[in-house]
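turn this into a model:
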Amino acid sequence: MAVDTGLIAWVEEALAPLGPVTSRAMMGGATLYCGGTVFAIVAGDALWFKADAVSDATWDAAGAKRFTYPRGDGVGTMNYRRAPDGVYDDADDLRRWAILALEAGGRAPARKPRRRPS
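A predicted model of the protein is given here:
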């Protein structure tokens, strides 16, 4: 599945007022960061915003589906929600949802650095 680089460019441009957006390749997709905080992923041509227990009710009210992926034992989920349709052509709407995702990213526990074999 190819990543929609145009979508990533749109997110970078629309979120410029919030801070620099960077991306990193991830298993056929991309992880998006704003100011160093993970806030979204891009899988194919879809944008998925980071969510958590605090923001889940807002995402549920918007009808935003949870990210799922096939696993050997069935279906796995990640706490990302499908971006509402309006974000693809409305920068203000994109920023509103991105702020919610950035808040969730800020609440996420810091990842422990990987230990390198000595």
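
drop to CA atoms for contacts and neighbour counts, all remaining ones
Noted.

ok, which stretches of the chain are strands?
21-26, 29-34, 37-43, 46-50, 66-71, 74-82 (DSSP state E).

mind listing what the residue nearest to the spatial centre of the chain touches?
The centre of the chain sits closest to Ala40, judged by C-alpha atoms, centre = their mean, with a distance of 1.2 Å. The neighbours of Ala40, taking C-alpha atoms under 8 Å, 6 or more residues apart in numbering as the test, are Thr31, Leu32, Tyr33, Leu47, Trp48, Phe49, Lys50, Tyr80, Ala98, Ala101.

now show me the structure for the sequence below, then we'll compare the two:
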Amino acid sequence: MSVSDDQIAHALELFDGVAPLTTRKMMGGLCIYSDGVIFAIIHGDHGIMIKGKGDFVTELEGMGCTRWTYTRDRGAKAGGPTGMPYWTLPDSAQDDPTAASALARRALTFL
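Next up, the predicted model:
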């Protein structure tokens, strides 16, 4: 499923506090960058997701965020789960630009 113009506009509004923002459509989704560093994506099935690394992962999990995983369909690890470095936004940040931008800035400190 591809992302809609409305989803893109909403994400850019949420992360306006970490401008300058740029985007790039990839694999049916959209990557969101600040100063050339990817910190979030819009996934067609999972919505807006923020990149997690290091201790920030523990923080995201503590907020109830879930990691994007999928099942490999080929190769030596076919049938096994694969985790991507992206987590759902917590409910508190879904419609709050201040909270979403704060999470983005936090993510960028680990990237």
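
on that earlier part again, show me the one of the strands of structure 1 that comes nearest Asp89 of structure 1.
strand 46-50 (12.5 Å; C-alpha to C-alpha).

and that closest one, what does it pack against?
strand 37-43, strand 74-82, helix 91-107 (3 or more C-alpha pairs under 8 Å, 6 or more residues apart in numbering; DSSP states H and E).

where in structure 2 does that strand fall?
Aligned using TM-score structural alignment, strand 46-50 of structure 1 spans residues 47-51 in structure 2.

contacts made by that stretch with the rest, please.
So stretch 47-51 of structure 2 is contacted by 7, 11, 38-43, 85-89, 103-104, 107 (C-alpha under 8 Å, 6+ apart).

and what of stretch 83-103 of structure 2?
Against stretch 83-103 of structure 2 from outside (C-alpha under 8 Å, 6+ apart): 13-18, 40-41, 46-53, 60, 63-70.

in structure 1, what residues pair with that stretch?
Aligned by TM-score structural alignment, stretch 83-103 of structure 2 falls on residues 77-97 of structure 1.

distance between the ends of the matching stretch?
In stretch 77-97 of structure 1, first residue to last residue: 20 Å (C-alpha to C-alpha, to the nearest Å).
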